[in-house]
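1. structure for the following, please:
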Amino acid sequence: MRPRIVLLVVVLALIVGSAGAANAARERLPVGTDVDYQLGGPRAAPAHVGIVVRDRRAHPAAGRYNICYVNGFQTQPDERAFWKRHPRLLLRRGGQPVVDGAWNETLLDLRSPAKRTALSVIVGRWTQRCADDGFDAVEFDNLDSFTRSQGLLGRGQAVAYARLLVRAAHRAGLAAGQKNLVGFDGRTVGYDFAVAEECGRYRECGGYVAHYGRRVLAIEYRRRDFQHTCAVWGSNLAVVLRDRNLSPTGVRRWC
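-> The predicted structure is shown next:
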């Protein structure tokens, strides 16, 4: 072979090998165990809980499969100072931020490839920190933020950005979880599992199961919805009842 061809083959082999190593390091979400959803603050998990979800600034739980929560598509209310340094990456209409009023979170601006790339670099750093801290997976919240964008964002832009986030997770050796947008097959961009809040309340669990099988985590906030989800899906999915504030001392029940 010519030297340039040899060099190209070597480079390609290294790329493929690196991708293979990352995939090998990524552990799949376990099934047949319970989940605890601890975004409001860490607490001890009972022995039957094999999966724990915590905020990216918390430490993972020893001996469990740990999922790192990252708000990938909207801002966190306590991160205003950070986002003031990146004003052009926030979605605006008439100069005013577009806010998800239910959670007081400003939407990120996904309208251009350049902005999506810049945002993926920021969120990618958080994702790498999750991996460095010992988490096994990451869930990127608010894939459906475009539905609250006052018509400024489209589904295609959200999906294109999601693809960047999933790639960052896989490069870090983490499995990636789809959060929201029932009916969308997140496997097409590489998602490995789904986190479904109130899928029992809105009769959406089946929409996630259709794509992820048993690798769906069901979080309910009302007792009657929890009872329904347990009755229909409890034998196949990890289902937990939590209080809406997800407080360390709040409600916590399993099927």
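
2. can we go C-alpha only for contacts and neighbour counts from here?
-> Will do.

3. mind listing residues that contact the lengthiest helix in the chain?
-> Across the chain, the longest stretch assigned as helix under DSSP state H is helix 3-25. Under the criterion Cα atoms under 8 Å, 6 or more residues apart in numbering, residues H170, R171, A172, G173, L174 lie in contact with helix 3-25.

4. do that again at 7 Å, thanks
-> H170, R171, G173 (Cα atoms under 7 Å, 6 or more residues apart in numbering).

5. now, those residues that are in helices?
-> Reading helices off the contacts of helix 3-25 with DSSP H, I get H170, R171.

6. look up how far T106 lies from the closest residue to L152 other than its chain neighbours.
-> Using Cα to Cα, 6 or more residues apart in numbering and skipping residues adjacent in sequence, the residue nearest L152 is F146, 7.5 Å away. As judged by Cα to Cα, to the nearest Å, F146 and T106 stand 12 Å apart.

7. again with C130
-> Where T106 is concerned, C130 sits at a distance of 23 Å (Cα to Cα).

8. the structure of the following sequence is requested for comparison with the preceding one:
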Amino acid sequence: MRERARLVVAALSAALIACLGLALPAGAATLPDPVSCGGCWKPALNTSWQWQLKTVPSAPYLDVAMYDIDGFDATAADVSNLHSTKSGRKVVCYISAGTYENWRPDAGDFPGSVLGSDVDGWAGERWLDVRQYTGKLGTILGKRMDMCKAKGFDAIEFDNVDGYTNDPGFSISATDQLKFNTWLANEAHRRGLSAGLKNDIDQLKTLQPYFDWALNEECWANDECTTAQTGYGYDKYVAAGKAVFNVEYTLSTSQFCTKANAQNFNSMKKDLDLTAYRVPCRGV
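-> All right, here's what the predicted structure looks like:
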């Protein structure tokens, strides 16, 4: 009875939206409501940061407001040290949500049924069948989120959440991807953790209500940063009060920093291995 009532409400809501002349984003009618998280960290639009996954950062730390580091490699003590050495600093837990990595300690937990094609250019990685998030895959990813919370992280960066635009070895649709990505954000919020959207540029509009901030790779190099370029860009996130973090690997800072600063993005140049190297577009 409760499920039937929910469907009736959903239908009425859709009808009301249609009467008002508003358009539903593709797939939105099948998505759950965003889980609110009043206590979750919402980064300021201008937030200095470091993204370092190759190694766990060690003292002396940069004077930045946010560190994004590998959730498995970092210990609770590492997270605590980053918190304690700068007041208000937040630490983000990087995990791959859309790929299997054969070097992770939980690699043996993944059933063969969820393992797809190799990820081009990344040895030891395979795409996951994200349609199976309601089963064993969801349990594994839930444990990863629990790990992030237990170690004291403030937020999660979910990587590889645009497998449907690649060749994952499964027939994953855009709607399948939306369902998975909204599930990730909602599960992070249920744990009191801020959720960051990584890339997935084609679905920025629909996913905006679910995620607290966005992280992008090479949108300036690919002409994908702004609404003028794509139809719905990261400038819309800034307008909604959601911070945008961006890295470029091949462009020189003179080719993107002026534009990035004008859009109020937190942009910097990094190397592809995400070592400690960084050249920020802003002062810190």
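
9. who has more neighbours, C130 and T106 of structure 1?
-> Comparing C130 of structure 1 with T106 by other Cα atoms under 10 Å, the one with more neighbours is C130, at 28 against 23.

10. quick check: which element contains the residue nearest the centre of structure 2?
-> Ranked by distance to the mean C-alpha position of structure 2 (Cα atoms, centre = their mean), the top residue is L197 at 2.7 Å. According to DSSP states H and E, L197 of structure 2 maps onto strand 194-198.

11. ditto for C130 of structure 1
-> helix 113-133.

12. compared with structure 2, how much does the following helix or strand past that helix deviate?
-> Note on helix 113-133 of structure 1: by DSSP H and E, the next helix or strand toward the C-terminus is strand 137-140. Using mean Cα distance after the TM-score superposition for structure 1, strand 137-140 of structure 1 ends up 0.8 Å from its aligned counterpart in structure 2, as a mean over the superposed pairs.

13. can you map out the helices along structure 2?
-> So, for structure 2 - with DSSP H - the helices run 2-19, 76-84, 136-150, 174-190, 204-207, 227-230, 234-239, 257-262.

14. how close does the nearest residue to P97 of structure 1 once chain neighbours are set aside get to G41 of structure 1?
-> Spatial nearest neighbour of P97 of structure 1, excluding adjacent residues (Cα to Cα, 6+ apart): L91 at 5.8 Å. From L91 of structure 1 across to G41 of structure 1, the span is 29 Å (Cα to Cα).

15. and for R167 of structure 1?
-> From R167 of structure 1 to G41 of structure 1 the distance is 28 Å (Cα to Cα).

16. when those two are compared, which one has more neighbours?
-> R167 (19 against 15).

17. translate the more buried one into the numbering of structure 2.
-> Taking TM-score structural alignment for the superposition, R167 of structure 1 sits opposite N186 in structure 2.

18. and V70 of structure 1, by the same measure?
-> V70 of structure 1 maps onto I95 in structure 2, by TM-score structural alignment.

19. contacting residues for the nearest residue to that match once chain neighbours are set aside?
-> Excluding its sequence neighbours, the residue lying closest to I95 of structure 2 (Cα to Cα, 6+ apart) is F158, at 5.6 Å. Counting by Cα under 7 Å, 6+ apart, F158 of structure 2 makes contact with Y94, I95, S96, A97, G196, L197, K198.
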